[in-house]
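1. Sequence plus predicted model, see below.
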Amino acid sequence: MPVPQAAADYYAAQQRLAAAVIANVRRLWQQVGLDLDAGWSQARPRLTALVSAGQYAAAQAVEPYLAEVLSETGQIDEAVTRIRPLSFVGVAGDGRPVETLLYGSVTTTKRSIATGATPAVARAAGSAWLDMAVQTVLADTGRAATGVGIAVRPTITGYVRMLNPPSCSRCTVLAGRWYRWSAGFARHPHCDCRHIPASENVAGDLTTSPLGYFESLSAAEQDRIFTVAGAQAIRDGADLGQVVNARRGMQRAVDGTASTTSGTSARSLAGRRMAANGDTVRLMPESIYEIAADRTEAIELLARFGFVS
């Protein structure tokens, strides 16, 4: 079946929200003069407030979206609790304060000037960086809230990754796959993919074909997205998943704790200690999914850290 209309409508609304916030952010950025630090100090409160309002709107839209898409796909909507939209405001996907993240526009501008760019070119680079950061923050907020909304609905065992063309090669490979509710959502900066809540028994009806998307593109677009050599290999019959390294550059939202490569995550151990001790360091939802022994504990931790009521 095609992508549920509720999912398509939700995505379109999120696009409109991001476009409106970015347009206002650009206007404020134009008011930051050549004295970057002074200009930023004046613009920062309004910029942060704009993005925070956008985050709240993105999170607030999740419960209606889940209700609509579950109804459309014939799935049971039984939430044991509800998300708290305000809890997703003010923090970026990697756990940093949004205010700290947005300052990257200033450092990008300064770096450009230091490498010889004119002030106009450097400011344009800072503006482009800010656009990317705001779009990513809003998308991450919506994804995080959707993930929590799925987690608190035990009848929904996972989600299908929704591809929103135009899409990069990495997202194309991951498109349409079913993931358990606790699986972190892999993405890259500017990634616009979203969740469609789906129990495993209905996921097959929602899957999309990466090869189908590839074949829908013109040869020029195939070459641009998958590289000339990669696209030709796929056209010659190579497996798309083998041609594209889907994990390269992809991340999941986490808190700031470290992890090891020995097979045991230090984040899991540290997170359990923080949860048990009531420490003030706030875990992000995807870190909670990682450390929780089961869904019941995950919901308890989501409540403890304020993501659900």
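-> Thanks, I have the structure now.

2. Please make it C-alpha for all contacts and neighbour counts, starting now.
-> Fine.

3. check contacts around the residue nearest the centre of the chain.
-> What sits nearest the mean C-alpha location of the chain, by C-alpha atoms, centre = their mean, is D140, with 3.0 Å. The neighbours of D140, taking C-alpha atoms under 8 Å, 6 or more residues apart in numbering as the test, are 92-93.

4. Can you list the residue ranges for helices in the stretch 151-300 of the chain?
-> Remark: helices of the stretch 151-300 of the chain, listed N- to C-terminal, are 169-174, 200-203, 210-216, 219-226, 228-235, 240-243, 266-277, 285-291, 295-304; assignment by DSSP state H, counting those that start in this stretch.

5. want to try CSV for these, with mean neighbour count and distance to A258 as columns?
-> What follows is the helices of the stretch 151-300 of the chain, written out as CSV (neighbours: other C-alpha atoms under 10 Å; distance: least, C-alpha to C-alpha, whole Å):
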stretch, mean neighbour count, distance to A258
helix 169-174, 24, 25
helix 200-203, 15, 32
helix 210-216, 15, 34
helix 219-226, 16, 33
helix 228-235, 17, 35
helix 240-243, 16, 30
helix 266-277, 16, 6
helix 285-291, 23, 11
helix 295-304, 18, 20
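
6. for comparison:
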Amino acid sequence: MADIPRPAVEHYELILVLQADAIGLARQTWRNVAPNAIDASFQAQLPSLVREVQDLRWAAALEGSAYGAFTLADQGTYVPPSDFTDIDGLIMATPNNGVVADELSVSTIRAKQAITRSGTTQGMLAGRDALAGILATMIADTARQASGVDLVTRSGIGYVRMLNPPSCGRCATLAGRFYRWNQGFARHPRCDCVHVQTETKSVDGAKAEGLIDDPYEYFESLSDAEQVQRFGKYESQAIRDGADIFQVVNARRGRKGMYTTEGTTKRGAFRRANQKFSKRATPELIYRNAEKWGLDREGTRALLRTNGYILPGGQNPRGSIRGQVEGYGQMGAGGMRRKASQAVIDARLSGVRQPGNLYTMTAAERRVADAEWAWREVQLGRNPWTSAATERRWGRPAISPDYPLTPDIAASVEASYRYWLARGGQIYTR
């Protein structure tokens, strides 16, 4: 495993302490929640709970915005920030841009749902664990958010994603990737991966500095039982038999029964390589069939190869299909859209992006911006889901009539805006 710079390790350890404090706070609060009056007894404690949570978040935000400078210094360089993070402003809302008290109160809903399913004892435990999970995730996300803000203020700086084992398969496949500031930090609830800031301009440079982690090294560092726990029984065997770790992990996203839809679209790697196959088997189905048909290891590997798990490029830590490349953002069309691509290039050269520029937003910021624009259109009495609306926003010629705004459309736009605003544009995976 690559060595994580010491300041990043110390940052992670401090965040763990703050998370432990938050979990202790959750348990202490929940002891005073009465099963026969969950809402009332929780609400009575909520003001003091919010104050203590905000104190912990303030500490997490301060640490998240400060450790990047020490991480850069540890690598023998230092880039000063153009601005300093507004800690108080950062923690006014939750990392999902919601209300702190409302997010904490979700635990009471989880408790009542669990009581209905499993009884009072198990339901109260579920509520306590839900509150602990909410607080732990809020602390980690606050620190990450502050680190991301600090990252943007330092010219020419990107970050490498580092694992903090034990890690799940999804995080393992993202380990060591070099990201620009305009690429979001994908994570799932309770993910504890960290940013490691670096001035590196290329992946090769990051690797030379010891910042690139290898998901295969992480996989091989686990025992067989740990591999199964983190990746799955058949998935682990496929990786041991030479399958591409990215293909194996990603196949779980589109699993439907014993098949997966991952990679089967017209642009999917599996579909492009196997035009005559309409279905892609999961590793589990492959190994079950191999056993049923009496295939040896090479026969099983042939099935893995046919189904797009063993690739011609072998087990490449940076990915055997495309490797680790930087594009022109989700609106750049691979460099074909001049304005979008130039905005990304300019921002990379200067290390500073224009606030509100759709071309250089992260995917999460773009979701919120799109939803907000649609909501403004509704407030003006206009339908945002027409080509005429596209013309108003982008200046592209309208090719269809400007259909009127209906109550159903208005309600849908409002719901969408509420949803993405509450989540801060983030897509959470389970």
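-> Arrived safely, thanks for sending. Keep in mind that what you see is a predicted model, and the values were worked out from it rather than measured.

7. Check the gap between F185 of structure 1 and D192 of structure 1 for me.
-> Using C-alpha to C-alpha, to the nearest Å, one gets 11 Å for the distance from F185 of structure 1 to D192 of structure 1.

8. Compare these two (neighbour count), which wins?
-> Using other C-alpha atoms under 10 Å, the more surrounded residue of F185 of structure 1 and D192 is D192, with 24 against 21.

9. Surely the more buried one touches T141?
-> No. Under the contact definition of C-alpha atoms under 8 Å, D192 of structure 1 does not touch T141, with a separation of 11.6 Å.

10. Mind listing the shared neighbours of those two?
-> Shared contacts of D192 of structure 1 and T141, defined by C-alpha under 8 Å, 6+ apart, are not found at any residue.

11. Structure 2: which residue goes with D223 of structure 1?
-> Matched across to structure 2, D223 of structure 1 falls on V228, judged by TM-score structural alignment.

12. contacting residues around D39 of structure 2?
-> T108.

13. right, and the secondary structure at it would be what?
-> Here D39 of structure 2 is recorded as helix under DSSP: H, G, I helix; E, B strand; the rest coil.

14. That one pairs with which position in structure 1?
-> In structure 1, D39 of structure 2 lines up with D37, judged by TM-score structural alignment.

15. Report the spatially nearest residue to D131 of structure 1, omitting neighbours in sequence.
-> Nearest residue to D131 of structure 1 in three dimensions, chain neighbours excluded: I22, at 6.1 Å (C-alpha to C-alpha, 6 or more residues apart in numbering).

16. so where does that neighbour fall, helix or strand?
-> helix 5-29 (DSSP states H and E).

17. So what touches that helix?
-> Helix 5-29 of structure 1 is contacted by residues 43, 46-47, 50-51, 54, 58, 65, 68-69, 72, 127, 131, 134-135, 138-139, 194, 196 when judged by C-alpha under 8 Å, 6+ apart.

18. Which among the residues you listed count as buried?
-> Among those, the ones that count as buried by 16 or more other C-alpha atoms under 10 Å are 43, 47, 50-51, 54, 58, 65, 68-69, 127, 131, 134-135, 138-139, 194, 196.

19. picking that back up, tell me which element the residue nearest to the centre of structure 1 is part of?
-> helix 119-151.

20. Contacts only, for W58 of structure 2.
-> The neighbours of W58 of structure 2, taking C-alpha under 8 Å, 6+ apart as the test, are 87-88, 91.

21. same question, E300 of structure 1
-> Contacts for E300 of structure 1 (C-alpha under 8 Å, 6+ apart) come out as none.

22. Which positions within stretch 5-20 of structure 1 qualify as buried?
-> Here stretch 5-20 of structure 1 shows 6-8, 10-11, 14, 17-18 as buried, counting by 16+ other C-alpha under 10 Å.

23. quick one: it to chain centroid distance?
-> Using C-alpha atoms, centre = their mean, to the nearest Å, the mean C-alpha position of stretch 5-20 of structure 1 is found 14 Å from that of the whole chain.
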